[in-house]
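Undergrad: Have a look; sequence and predicted model below, questions after that.
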Amino acid sequence: MNETRERRRAVPSTPATPDYRVGFGRAEISTFEPGMSMWGWGREDNVPRGVGEPLYARAMFVEGRDDGSALAYVCADLGMIAAGLRVAVLDCLADEHSALGLDPASVVLTATHTHSGPSGFSHALFYDLAGPGFSQRVFDDLVRGIVRSILDAHRRLVPARLALGVGDVPREPPIAFNRSLDAYRQNAEVRGDVSAADAVDRAMTLLVAKDEDGVAVGAISFFALHGTTVHGDQDLLHSDHKGLAATAFERWARESAGAAEDFVAIFAQGAGGDVTPNSRPHRRRGFAIGPSDDDHESARFVAEAEVETARRIFVGDLRPLGGPMVCGLRHVDMEERPVASSFVAGRRGVTTTEARLGLAMVEGTSEGPGPLWKLRAVDRLVHRLVHRLSHRQAPLGTGDPKIPFLSVGPGRRKRLLGRVDPLARRLGFIRHPIFQHVRRIEDRGVSVDRPPWIPTVLPVQLVHLGSFVLVALPNEPTTMAGARLRRSLEKELPGAHVQVQGYSNAYSGYVTTPEEYALQRYEGAYTLFGMHTLAAFEEVLVGLAQAMSSPGFGPHDEPGPPLPTCTREELAARAPV
């Protein structure tokens, strides 16, 4: 899928006067709790023994020239941004650094989605099960590091111009593939028998900041590609290809492109929920790997391909970007949320579902097989039967094909398969570390029922930098889900260059199209709120875009219900053994 030409035309041309003050900074966040697994692969043996490649939080700070507006954008070498982590960062900024002029709407926290970063920093129990446990040390280290990166960027503020460029990451060398091709092919937009290499968004967007002398001070690359070249059988913290690309581009820009000595590059994500760098099955290791048998070499190979495209854009036709900066934020309860008929083909009475994982999630993916991977043929046969039955019972296609595996919303007790209490005495024979961890929490006198196991109140954010519009989502949109959101917002905001970015401000699994969801592959089973999840997010985003375009919009308004967090007592009960 290639819409780069259309997006290039959307890049605005504006006078080259400095509308902003811009600074870039970074801080190292290489931290982990000894004995706890890394976050991403869900493997209890994926325990770090040290640092292979350092992890960083890289930040851009922007101030409007005349209106006092401010923006802090941070991309961290982490698997995701936990909602509780965001809340703690915002609290620190408000309590200790209020002079920066930031509020929740003007702080974007996002992750590179490396699968070789620390675990133990989420208030959501489900995301601490792999560790297992919550580490106060890791949590505090990450809060401090993210705040330091923002302060470093603010310290380097200079009058600057922003410019935007777009280019394709070429098919050769091959680095990006759709890992759920059969689901992608279900989409109405897909024509013919597309390949895995063609079923991705190859467009890279590059945002560049240059001071009044034309010296580059920083850049952000947006490109959708999972941070999974380094697999779960490794034992070192690693920033994966995004972190390596940032470091390599920084070196090139300083040494060969006349950039500032403190130039910072950020290689961020897009809508990459179904996009992988791994396409080669490895029989001995049992999963798909990247271009090299050595994961670290694969990470370098993929990073270099991203850097090469970013270089080409950087020295090419960058178009000036100017105009007001406006930030908008909404907190949305996504469980059983009504969806307007205009977003679901005119149907009335449509809602999202309660938050639950589907059984197909336990299959995993070709690059990260789960417990049911070898039984996926049987699992998929069962899903086909359920899908047919659901359509017979709901002839208008309103039936949900998901086979519930785990309910993850707040206040649930019978979470397993919709019927079973995971702490029931009859399951006491199960000695798996996850079951033992959950039982240990309750043995410490703390219930695991009150807070959601995965957040259900979620932040949805839009940032306008002139005609550049960043969509920050708390999940992993698939390629086509991202494309539909982008087209919807471009229709609402004519002339805008819209960049959809997942892994931002919280984490709640995936967002698939209804067609992809119906097939119930890994991404569909991990789309928590049902078939109409995408439509619900689209409605929120369009409403926010309309509000931000109105004269009376107040970015400091209360965004909605608070993000879910845990008490100190609840977190203490989840401390690792």
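TA: Structure received.

Undergrad: hey, let's count contacts and neighbours off CA atoms from now on
TA: Will do.

Undergrad: Contacts only, for Pro459.
TA: By CA atoms under 8 Å, 6 or more residues apart in numbering, the contact list for Pro459 reads Leu329, Arg330, His331, Val332, Leu473, Pro474, Asn505, Ala506, Leu563.

Undergrad: Please tell me which one of those counts the most neighbours.
TA: Counting by other CA atoms under 10 Å, Ala506 has the largest number of neighbours within the contacts of Pro459, with 30 neighbours.

Undergrad: Let me know the secondary structure of that residue.
TA: coil (DSSP: H, G, I helix; E, B strand; the rest coil).

Undergrad: Not counting sequence-adjacent ones, nearest residue to it?
TA: Spatial nearest neighbour of Ala506, chain neighbours left out: Ala83 (4.3 Å); criterion: CA to CA, 6 or more residues apart in numbering.

Undergrad: thinking that neighbour is in contact with Tyr127, fair?
TA: No: contact criterion CA atoms under 8 Å: Ala83 and Tyr127 do not qualify, at 11.2 Å.

Undergrad: These two - which one has more neighbours?
TA: Ala83 (27 against 24).

Undergrad: coming back round to it: for Arg348, see how far away the residue nearest to Ala506 is.
TA: Counting by CA to CA, to the nearest Å, the gap from Ala83 to Arg348 is 32 Å.

Undergrad: likewise Ser30?
TA: Going from Ser30 to Arg348 by CA to CA gives 49 Å.

Undergrad: same question, Pro477
TA: For Pro477, the distance to Arg348 - CA to CA - is 25 Å.

Undergrad: Give me the more crowded residue out of those two.
TA: Pro477 (29 against 12).

Undergrad: Just give the closest residue to the more buried one, not the sequence neighbours.
TA: Leaving aside its sequence neighbours, Pro477 sits nearest to Val511 (CA to CA, 6+ apart; 4.6 Å).

Undergrad: Can you name the next helix or strand after the lengthiest strand in the chain?
TA: Assignment by DSSP state E gives strand 158-168 as the longest strand of the chain. Later in the chain than strand 158-168, the nearest helix or strand by DSSP states H and E is strand 177-178.

Undergrad: Second structure follows, compare the two:
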Amino acid sequence: MSKCTRFLLMIGVVLTTLPSSSFARRCKGKTVYKVGQGIYDITGPAAETQMMGYALGKQQAKGIHMRLRSRAFIIESPCNRKRVVFVSVDLAQMFHSVRWGVIRKLKRKFRGLYNYNNVMISAIHTHQGIAGYSFCALFNMTGLTNGGFFKQGFNKQNYNAIVNGIYQSIVNAHYNMKPATIKMGARDLLNASMNRSKAAYNHNPWAERRRYRHDTDKRMTLVRFDAVRGNRPLGLINWFAVHATSFSSKHRHVNGDSKGLASYWFEKKFRTNYQARDTFVAAFAQANCGDVSPNLWGIPKPQTDYRNADIIAKRQYNTALQIYSRARKKLSGAVDFRHMFIDFSKIRVKPQFTGKGHQRTCVAAFGISFAAGSTEDGPSYHKIKGGKMVKEGWTMGRRRRTHSNVLFRPVTKKMIRCHAEKDIYMPIGNPGFLGNKFRMTDRVLPLQLFTIGQLAIAGVPFELTTMVGRRLRKNILSALRSKGITEVVIAGLSNAYSGYVTTRHEYAKQHYEGGSTHFGPWTGAALRQSFYTMAQAIRSNKPIRMGRLPRDLSRFQGVRTVGVVLDAVPIGKKFGQVRNQPREMYRRGQRARVVFWGAHLKNNLMTQRTYFNVERRVGRRWITVARDWDDNTWISWRRHGVAASHITIDWKIPRNAPRGVYRIRHFGYRKLLHGRLKSYSGSSYPFGVEMRVKHPKPKPSIFRKCPRGYFKDPNGRCYQCPRGYRRSIHPVTSSRAC
């Protein structure tokens, strides 16, 4: 090491050990931060793969409605150069496996500038994404029942798409950094959510419930970013608590549910270019949604999926637009952060957080009510009668000798006492004979706290119920009010995932949320205690011990998902050839549909690209008007025979679509026998919107099938003999065949 390098390192050490209070004083009143925003595609293999969220093996993806995105924001302090990274991703959950992969790539490129301490990745909790991206077996096994075995397990293709997409969105944000102001606003949204566990919520003390007008958090908090130069809008983040379960478990097309749809509409309004590096980004992030449902009209059904999602998305979009246009309060002051890994299976909780003396958390376990699912958002396929499972093979984990002992050790009396009211169904924290190499779920979890001026962001790896979220915000605010913090938001499902967290009173009712609280009745109190410790560290400008990282399980992932062996088409067909042409004319509001002979969607994910274009003819040119990420398009995959594929493309024609001539073009990759991929493309006949475009007559083909009662001549033409005539046995043309 040279003398110059040693000197620079010594300066760095001195700067990092200077008291943060001096930086805070220098930051006071400063409103110009450095901000960067980035967006990137994270859509995985959207055909013959298990979907994530409802834990139903029959929910296999069959196409794309809208692409999934990673939306990243980097904010640098105006005085001490501290940076925080907030990423909102269109996924069901965020797992440590993904964050580990992203941080590893960031460390290589930026030499430690971005690390576990200052990078927060939060999932919106869509139930219409692709599964198989966790290192923990529990979250990769959702399809081992109902015929999903060969489509389950760790899906490396999906994992890489997610990790690379999140990493690239952060890289884009890094290179987009520029001086900017941050404005904050908030507003209540009253008609987009309901409490799905009212009996459990009402079990909380009346004295606490009476402080709040509603049984869910109705407050939407939003921050907007505007470049100083030219006042150009850069993007926004808003937090609102509502489950992304507007689409039912019978829906098979990948999309971001209501939050992904609201983001798309906001970005469309600001003309976001998804293929550009520097463009407007709108993140509709998740909050404490544990007991909050969007299904105001009952259990989601396939017939009403799109209508319900549109309504909830529109209400979030409209409220966000109102806050965005009226936000006036500028954030000012320092940026700070704290982060810790903590083993949630053995936290000793102090009396000030329990109200009942010292308590402990438990080894992770599911309760029997977990198996029932959430009644309001789509019940599970399990059936419960009299407290016992009636579906064969899913016996209760409380029994000593059960089917599940391959994966779990027997439940102990200590566990039963610790989990109190919970009737233990699966002791997921007790690994079986496979030990730590086959971990069902993480017990070491990350907790993270950001402060940006007057705003604090708490990153939690759980789904918090409404009351837990309120208590947590209150604790953090009490510790940080002296630092000028006036607003605390909860970023749910951040950095990892380990089920739900309820209050002690809600836990006693053992609804779905209570049965899904992994670490027992005092998990909520342990969470508040840990965040209070981090908040105190920020207040007193002291460092905090990060803790031990979860064990690296990347080497123990067995890939059970079956890949594509070969793509083929029937004799006489070509890849990209149209099987079913569109009609000659459509009205606005109708669906145009084309079916192509194509290849498997797994061959190439077309990241940052598209599987098809809808094009309009303008003069001699064709202008693209829709792609596979638009909200009015669908691409569907279906197997034909052994190795052939039907690719169906639907375009719902907008009410404001210009009258004219259109066509649909499809792009894909086919796999050859030796494994190499080869691109192909195809185009439909032109068709008219509010006008007729005549199609050419189909050319005769010897492979073309004739209608019933018709015969084919050697030239491929179909004919029918008149009444009283019989078909000739000689191979003659149709004019001489009868």
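TA: All right, it came through fine. As the structure is a prediction and not an experimental result, all values here were calculated from the model.

Undergrad: Quick check: the farthest pair among the contacts of Pro459 of structure 1?
TA: Longest distance between any two of these is 14.1 Å, between Leu473 and Leu563; criterion CA to CA.

Undergrad: what sits against Glu487 of structure 2?
TA: Glu487 of structure 2 touches Gln454, Leu455, Ala456, Leu477, counting by CA under 8 Å, 6+ apart.

Undergrad: who wins for neighbours among those residues?
TA: Neighbour max across the contacts of Glu487 of structure 2 (other CA under 10 Å) = Ala456, 24 neighbours.

Undergrad: Which of the three states applies to it?
TA: With three-state DSSP as the criterion, Ala456 of structure 2 was assigned strand.

Undergrad: how about the helices in the stretch 351-500 of structure 1?
TA: 376-393, 433-443, 479-492 (DSSP state H, counting those that start in this stretch).

Undergrad: Let me have those helices in a markdown table, extended by distance to Ser342 of structure 1.
TA: Formatted as a markdown table, the helices of the stretch 351-500 of structure 1 follow (distance: least, CA to CA, whole Å):
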| stretch | distance to Ser342 of structure 1 |
| --- | --- |
| helix 376-393 | 22 |
| helix 433-443 | 42 |
| helix 479-492 | 12 |
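
Undergrad: Tell me which of those helices is the most buried.
TA: Most buried of the helices of the stretch 351-500 of structure 1, by mean neighbour count (mean count of other CA atoms under 10 Å): helix 479-492, with a mean of 20.

Undergrad: which bit of structure 2 covers it?
TA: Under the alignment (TM-score structural alignment), helix 479-492 of structure 1 falls on residues 466-479 in structure 2.

Undergrad: just stretch 35-48 of structure 1 next, same as before
TA: Using TM-score structural alignment, stretch 35-48 of structure 1 pairs with 48-61 in structure 2.

Undergrad: Quick one: end-to-end length of the matching stretch, please.
TA: 6 Å.

Undergrad: next one: stretch 453-463 of structure 2
TA: 26 Å.

Undergrad: what's it in contact with?
TA: 94, 120, 122, 288-290, 331-335, 445-451, 484-501.

Undergrad: Which residues are in contact with Phe222 of structure 1?
TA: Met204, Thr205, Leu206, Phe267, Ala268, Gln269, Gly270, Gln499, Gln501.

Undergrad: now the residue mapped onto it from structure 2: how far from Arg99 of structure 2?
TA: Structural alignment (TM-score structural alignment) places Phe222 of structure 1 against Trp239 in structure 2. Distance, Trp239 of structure 2 to Arg99 of structure 2, using CA to CA: 21 Å.

Undergrad: how far away is Thr503 of structure 2 from Ala72 of structure 2?
TA: Taking CA to CA as the measure, Thr503 of structure 2 and Ala72 of structure 2 are separated by 32 Å.

Undergrad: Ok, Ile664 of structure 2 next?
TA: For Ile664 of structure 2, the distance to Ala72 of structure 2 - CA to CA - is 32 Å.

Undergrad: which one of these two has more residues nearby?
TA: For the pair Ile664 of structure 2 and Ala72, the greater number of neighbours falls to Ala72 (31 against 26), based on other CA under 10 Å.

Undergrad: can I assume the more buried one sits in a strand?
TA: Yes: the assignment for Ala72 of structure 2 is a strand, going by three-state DSSP.

Undergrad: For it, list the residues it contacts.
TA: Per CA under 8 Å, 6+ apart, neighbours of Ala72 of structure 2: Gln37, Gly38, Ile39, Val85, Phe86, Val87, Ser88, Ile166, Ser169, Ile170, Ala173.

Undergrad: quick one: which of those residues sit in helices?
TA: Ile166, Ser169, Ile170, Ala173 (DSSP state H).
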